[in-house]
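Okay, here's the prediction I keep looking at, along with the sequence it came from:
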Amino acid sequence: MPVWGFATVMQSRVEGIAVGERFYGYFPMAGLLRVQPDRITERGFYDIAMHRQGLPSPYNQYTRCQTDEAYVPELADFQMLLRPLFFTSYMLADYLADNGYFGARQVVFSSASSKTAYGTAFAQADGPCGASGEAPQCIGLTSAHHCEYVAGLGLYDQVADYDGLEQLDASVPTLYVDFSGSDALRERVRAHFGASLVHDCFAGSATNTDYLDETRWSDPVPQSFFAPIQIRKRNQDWGAPTLSRRFGAVQRRFLRAVSDPSNGWMTLRVHQGLEAARAVVEDLYLNGGQPREGHVVRLQRQDTSGASRLS
């Protein structure tokens, strides 16, 4: 089972990768991984092992912690949980701003308690590049039992449960950012806002794994957001080092906000070993997760000297 996390180099026959270095990336849930590094730079490397060739490039990229501007050692647990989600959040907020929010005066997020949704709201408030004028109002839609939590984040100008959707102001230009993937909810959104709906953005799904069927909808046809397209654009606009630096600065602010106990956004649950990982995954699958909880599993392996190495 693949997970995002950190690993320490235990053995290396590759120039440019030293024993003891720490890397961040997409790893199997295991104590040891053998990789075939290529495209080695000061920023990290790519694993070109044959069995990984069908994966999108980001899943084969391993980032060198010592040169990663977004890496903060004391926030590493939060980075494991949130960096992949927040990179999507940051690029989505940048995409919306880059397009002037499509003329909207309010942005409605579904599944507002999801990490990617409130990360987008954070990045939007933090001020991504590209927009001129004042950012639109930010409205979070969530289930009734998550309303208190979402309101407590302080990231949305207004919070409503799904039953309150039809009470939202439908007279102003509205942009819908969908993190739920619910066709039934999309139908209600489109019926309520009608001609005021200026853009319908499908950002992902917190509730199902079905792909968006764009053919069944009239204008505005839902548009799937794909972060690599905006990344490619910003690499051309700014250059990859500038994008990395800008993202790193915002991510540091986001992780500090999430990890601040006084904010109450997230509580870490730290577990030890593969058996604990099995129990965590089973519980999440059967019972769902709580938005306030993040789970980190530490895997350890004994090397030949008897020292315990963290992977």
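Yep, it's here.

When you work out contacts or count neighbours from here on, use the C-alpha atoms and nothing else.
OK.

Now do the contacts for the most centrally placed residue in the chain.
Central residue of the chain (C-alpha atoms, centre = their mean): L85, 0.8 Å from the mean position. L85 makes contacts with K115, T116, G119, as judged by C-alpha atoms under 8 Å, 6 or more residues apart in numbering.

what about it, which helix or strand?
Here L85 is covered by helix 76-98, with elements defined by DSSP states H and E.

ok now that helix, how far from the chain's centre?
Distance of helix 76-98 from its chain centroid, counting by C-alpha atoms, centre = their mean, to the nearest Å, is 4 Å.

What of stretch 5-15?
What separates the centre of stretch 5-15 from the centre of its chain is 26 Å, taken as C-alpha atoms, centre = their mean.

In addition, the following structure is provided for comparison:
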Amino acid sequence: MAVFDQTDKVWRFLISPDDSTRYRVDFEDPLVRDDLSQGQASIAIERFSFTANNILYVVLGHQNRYWDLFPAEGKWGNSPAWGVGRVVDSKSDLLEKDSRLFGLFPLASQCVIQPRILGPRHVVDTAQHRQALAPAYNRYTRIDELDHFHGIGGDWQLLLRPLALVGLLAAHHFKDRNYFNAKIIYVTSASSKTGIGVGLMIKNQSPEMKVIGITSPEKTNYVSALDVYDQVIDYDNLAELQDAPSILFDLTGNHSLVQKIHSKLSAALKHSASAGRSHWSAGGETEVVGNVAPERFFTPVIMQHYLAIWGGELFERRFGATIQTLQNALSGQVEIKHVRGSEGLTSLYMQLLDGSASAKEGHIIIT
């Protein structure tokens, strides 16, 4: 059993890339200025959100190269999380001490980056091991002068920014393709904050589309009360799927479930998008039904597409509006919970793995 009382130490939460149920916590002396190479900055990670989305980073760590973001020694991996950090020491002329950044940090209380300026509000980590990853994963936002990153608003930003992005992009991605001539979009894992964001933004963007959430039987009342979906169906009642031109937006990664939905909709299914792994332990492959095979919905690639079309300023404006819309929808339904240190993270990690974490809570790890 891990010993968590390690005063004046920094910690790293390490996970086995080959078995997500195996983990350990390492404690080390804090890095000091002499430990840094020229051009590097040491970051004290202050807090980060931790949701089912983080389990996706673990499960798809090899496929999407998430383990490459923050390499660990031996057969262990340091998975990423969206958080806020403060510069505590710097040998870079580009980042001054006490600057605060938002971006992807390791599950840890300290890390090192090698910054390069990317416009007035952003820096990018140029460390060699990160260069093969999607650009969105290497970018950090300066937040010292951004009021919405402070207080309870800051907690909502940490919680919702990674999740709201999927909703923003899905709504525009499907509208730009005329929803593949579908009239209905089904969203699995409908209780998840990502699923809620997708449903909400598609309804806002295209009110004529019918959005149906699919969730577990014990969560149907909660999901229905959100007033996001036109209808809610549970996984045990897929006979209620309608015989009309449809899109499936799957966040479960449960191939057996997806196969059942494909089979039920048959020729009515016009497009199938695979965007998550909330049912992370489900295995197998989804067979093609008719002419439709699941297509991967990879957020960083789609984000780069719309950044190129809209430009950074319009993208950020639309993204900010999406976050606020999602926060307004969830603020009376979801309670922000602060979880302390590596011990609290360990407990929450196991709850998210076994599915026992409450959908009505949004968790922020205070390191």
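Received, thanks. The shown structure was predicted, so the numbers you read here are calculated from the model rather than taken from an experiment.

quick revisit: residue in structure 2 paired with the residue nearest to the centre of structure 1?
If you follow L85 of structure 1 across to structure 2 using TM-score structural alignment, you land on L163.

how much space between that match and Q231 of structure 2?
Note on L163 of structure 2: its distance to Q231 of structure 2, by C-alpha to C-alpha, to the nearest Å, is 22 Å.

Tell me which stretches of the stretch 51-200 of structure 1 form helices.
Here the stretch 51-200 of structure 1 has its helices, by DSSP state H, counting those that start in this stretch, at 76-98, 115-126, 147-153, 183-193.

Where in structure 2 does the third one align, residue-wise?
Mapping helix 147-153 of structure 1 onto structure 2 (TM-score structural alignment) gives residues 220-226.

contact partners of the matching stretch?
Defining contact as C-alpha under 8 Å, 6+ apart, one finds that stretch 220-226 of structure 2 is touched by A190, S191, G213, T215, Q231, V232, I233, D234, A329, L330, Q333.

just stretch 307-317 of structure 2 next, same as before
Stretch 307-317 of structure 2 is touched from outside by Y306, with contacts defined as C-alpha under 8 Å, 6+ apart.

now it: which residue numbers in structure 1?
The alignment of stretch 307-317 of structure 2 onto structure 1 (TM-score structural alignment) covers residues 235-245.

Kindly report the same for stretch 186-200 of structure 2.
Per the alignment by TM-score structural alignment, stretch 186-200 of structure 2 matches residues 108-122 in structure 1.

to the chain's geometric centre, what's the distance from that stretch?
Taking C-alpha atoms, centre = their mean, the mean C-alpha location of stretch 108-122 of structure 1 is offset from the chain mean by 10 Å.

Repeat that for stretch 255-271 of structure 2.
The answer for stretch 255-271 of structure 2 is 25 Å, by C-alpha atoms, centre = their mean.

residue range for it in structure 1?
Aligned by TM-score structural alignment, stretch 255-271 of structure 2 falls on residues 183-199 of structure 1.

can you list contacts of the matching stretch?
Applying C-alpha under 8 Å, 6+ apart, the contact partners of stretch 183-199 of structure 1 are 102-104, 165-166, 170-176, 220-222.

Restricted to strands, list those.
Counting by DSSP state E, the contacts of stretch 183-199 of structure 1 place T174, L175, Y176 in strands.

just curious, which of those is nearest to Q79 of structure 1?
Distance to Q79 of structure 1 across those (C-alpha to C-alpha) is lowest for Y176, with 27.8 Å.

residues contacting the closest one?
Under the criterion of C-alpha under 8 Å, 6+ apart, the neighbours of Y176 of structure 1 are V107, V108, F109, S110, V189, L197, H199, D200, C201.

Switch those residues over to CSV; also include neighbour count and distance to Y46 of structure 1.
Formatted as CSV, these follow (neighbours: other C-alpha atoms under 10 Å; distance: C-alpha to C-alpha, whole Å):
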residue, neighbour count, distance to Y46 of structure 1
V107, 23, 37
V108, 23, 37
F109, 27, 35
S110, 28, 35
V189, 19, 42
L197, 24, 42
H199, 21, 36
D200, 22, 35
C201, 19, 31
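
Inside strands: which ones of those residues?
Among the contacts of Y176 of structure 1, the ones falling in strands (DSSP E) are V107, V108, F109, L197, H199, D200, C201.

between these, which is closest to H271 of structure 1?
F109 (32.2 Å).

if we can go back for a sec, can you tell me which of the ones in strands among the contacts of stretch 183-199 of structure 1 is closest to G31 of structure 1?
Among these, Y176 lies closest to G31 of structure 1 (C-alpha to C-alpha), at 42.0 Å.

what residue of structure 2 matches up with T63 of structure 1?
By TM-score structural alignment, T63 of structure 1 lines up with T141.

so how many other residues sit close to its match?
Close neighbours of T141 of structure 2, defined as other C-alpha atoms under 10 Å, add up to 18.

ok, it - contacts?
Contacts were defined as C-alpha under 8 Å, 6+ apart; by that measure T141 of structure 2 touches L101, F102, G103, R121, H122, V123.

Quick one: the residues in structure 1 that the helix or strand containing R47 of structure 2 pairs up with.
Assigned by DSSP H and E, R47 of structure 2 belongs to strand 41-49. Under TM-score structural alignment, strand 41-49 of structure 2 corresponds to no residues of structure 1.

Strands of the stretch 251-367 of structure 2, start to end?
Residue ranges of the strands in the stretch 251-367 of structure 2, as given by DSSP state E, counting those that start in this stretch, are 269-274, 295-296, 335-340, 361-366.

Now the first one on structure 1. Mean distance?
Pointing back at strand 269-274 of structure 2 there. The superposed strand 269-274 of structure 2 is, by mean C-alpha distance after the TM-score superposition for structure 1, a mean 1.4 Å from where its aligned residues fall in structure 1.

can you check the last one too?
Taking mean C-alpha distance after the TM-score superposition for structure 1, the mean distance separating strand 361-366 of structure 2 from the aligned residues in structure 1 is 1.5 Å.

Residue range in structure 1 corresponding to that strand, please.
Using TM-score structural alignment, the residues of structure 1 aligned to strand 361-366 of structure 2 are 293-298.

And the third one, by the same measure?
With the alignment judged by TM-score structural alignment, the segment of structure 1 matched to strand 335-340 of structure 2 spans residues 267-272.

buried residues in the matching stretch?
Buried residues in stretch 267-272 of structure 1, defined by neighbour count with 16 or more other C-alpha atoms under 10 Å: T267, H271.

Other residues contacting that stretch?
Under the contact criterion C-alpha under 8 Å, 6+ apart, stretch 267-272 of structure 1 has outside partners S259, P261, A277, R292, E293, G294, H295, V296, V297, R298, L299.

Since that was my last question, I'll sign off now.
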